[in-house]
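Participant: here's my sequence, what's the structure:
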Amino acid sequence: MATQLPTQQDLLDSLYDDLSCFRKLINRLNDEEQQTPITPEGWSFKDFLSHMSHWKAATKMVIVAYTHDQPLPPVTPSGDKANAEAREMDKELSLPEVHNYWEETHMHLIHLIADDLDDKKLQEKVRSPWDERTTESLCEMIVTICEHDAEHFELIEQYFEIGSEL
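Facilitator: You can find the predicted model right below:
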């Protein structure tokens, strides 16, 4: 039996949970903490926000093109090398610029889902933003982004020992 995919409302709830976590973290962590490396590879909270924004923006571009019957954008490079290159490019962005990039991209995705993707449309399949050979439902694509954010936010919360009570 096929697994039931999340509904439009489920996806919106998940995205609003991510937004709440983002706001909690930027209010809880000072500027220095947000820019301090927290992984062996030297990634900071700021780096993770920028990284999440890139993936969200790539997903958003595919969804916008698909829902407006436009050609899909080129595949976004993925993997450790691509992530490292994107991270290096974003080093010059200020912390407020990274905050704005994350929040604007996130809010645009929320509005896109609320305004253009009902439960039926969410089942439609389209090429993945990061793999030319893979197609998946719009819903699965958005679930991947939600899981990606949640994974990174969890790592950040664990590092700074921030519980869900905040």
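Participant: CA only for contacts and neighbour counts going forward, please
Facilitator: Will do.
Participant: how about the strand of greatest length in the chain: buried residues?
Facilitator: Using DSSP state E to define each element, the chain has its longest strand at strand 131-137. Neighbour counts over strand 131-137 (16 or more other Cα atoms under 10 Å) mark Ser137 as buried.
Participant: one more, so I can put them side by side:
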Amino acid sequence: MEIYFESEIAFSYFELYFRVFTLLVLFFSYNKVKAIFDEYVFIYFNVHFSIFWSLAIFFSIGYLISMLNKKSDFELVSESQHEVVRGVVSNYKVENSASRKESFKVNDVNFEYNNVVTPPYFFANRRYDEGVIKNGRYVAVFYVSDGRKNYITRLEFDSFQE
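Facilitator: Okay, the predicted model is just below:
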């Protein structure tokens, strides 16, 4: 069996705490930053501080939310029991719209993913033109489940089978 995909996920609590700290500093230093902005930036760019401040808060909160999502995925991968299913791919389906959605079964275990929505540390067949996933191919799928969906963390395939 040849390894086709293996998840590499890491999470830094330092980075999360640093982002939370930065967001708190932004909130509590509004008046000081506004005074500096009005004195040095506004005269050159004629941009109101409220626009700058709103964008800074918006992007900081967005980044913080994405880090919290990554943290939950990291915990799912590191704390969950990894399961393995070995068998032949069946019911392989592809739906193309604004993104590529694929699904297949191995021994009655369903797998479904999307090349845009699925986080990069889970398998989403982003190199679909290589044809690794196809009906009849023998694979070994290592995955974790959150109770609703199975996330592929490692995929092996029989490279001699075409």
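Participant: got a TM-score for the two of them?
Facilitator: Here the TM-score for the pair of chains, by TM-score structural alignment, normalised by the length of structure 2, is 0.27; 76 aligned residues with a Cα RMSD of 5.4 Å.
Participant: quick revisit: now for the longest strand of structure 1, which elements pack on it?
Facilitator: The contact analysis (3 or more Cα pairs under 8 Å, 6 or more residues apart in numbering; DSSP states H and E) places strand 131-137 of structure 1 against strand 125-128.
Participant: all strands of structure 2, in order?
Facilitator: Counting by DSSP E, the strands of structure 2 are 2-6, 83-96, 100-106, 109-114, 138-145, 150-157.
Participant: spit out the contact partners of Tyr101 of structure 1.
Facilitator: With contacts defined as Cα atoms under 8 Å, 6 or more residues apart in numbering, Tyr101 of structure 1 is in contact with 50, 53.
Participant: in the helix or strand hosting it, which residues are buried?
Facilitator: For Tyr101 of structure 1, the element it lies in under DSSP states H and E is helix 95-116. If you call a residue buried by 16+ other Cα under 10 Å, then helix 95-116 of structure 1 has these buried ones: 95, 98-99, 101-103, 105-106, 109-110, 113.
Participant: out of the strands of structure 2, nearest to Lys70 of structure 2?
Facilitator: strand 150-157 (13.7 Å; Cα to Cα).
Participant: report the angle between that closest one and strand 138-145.
Facilitator: Interaxial angle, strand 150-157 of structure 2 versus strand 138-145 (axes from the mean of the first three to the mean of the last three Cα atoms, to 10 degrees): 160 degrees.
Participant: if we can go back for a sec, just how off-centre is the helix or strand just after the longest strand of structure 1 within its chain?
Facilitator: Remark: after strand 131-137 of structure 1, the chain's next helix or strand is helix 138-159, criterion DSSP H and E. Its chain's C-alpha centre and that of helix 138-159 of structure 1 lie 7 Å apart, by Cα atoms, centre = their mean, to the nearest Å.
Participant: again, but for stretch 53-71 of structure 1
Facilitator: Distance of stretch 53-71 of structure 1 from the chain centroid (Cα atoms, centre = their mean) equals 12 Å.
Participant: cool, and stretch 18-27 of structure 1?
Facilitator: What separates the centre of stretch 18-27 of structure 1 from the centre of its chain is 13 Å, taken as Cα atoms, centre = their mean.
Participant: tell me the buried residues in that stretch?
Facilitator: 18-19, 21-22, 25.
Participant: helices - which of those land there?
Facilitator: Per DSSP state H, helices hold the following members of those: 18-19, 21-22, 25.
Participant: Leu23 of structure 2 is in contact with Ser60, isn't it?
Facilitator: Yes: if you go by Cα atoms under 8 Å, Leu23 of structure 2 and Ser60 touch, sitting 6.5 Å apart.
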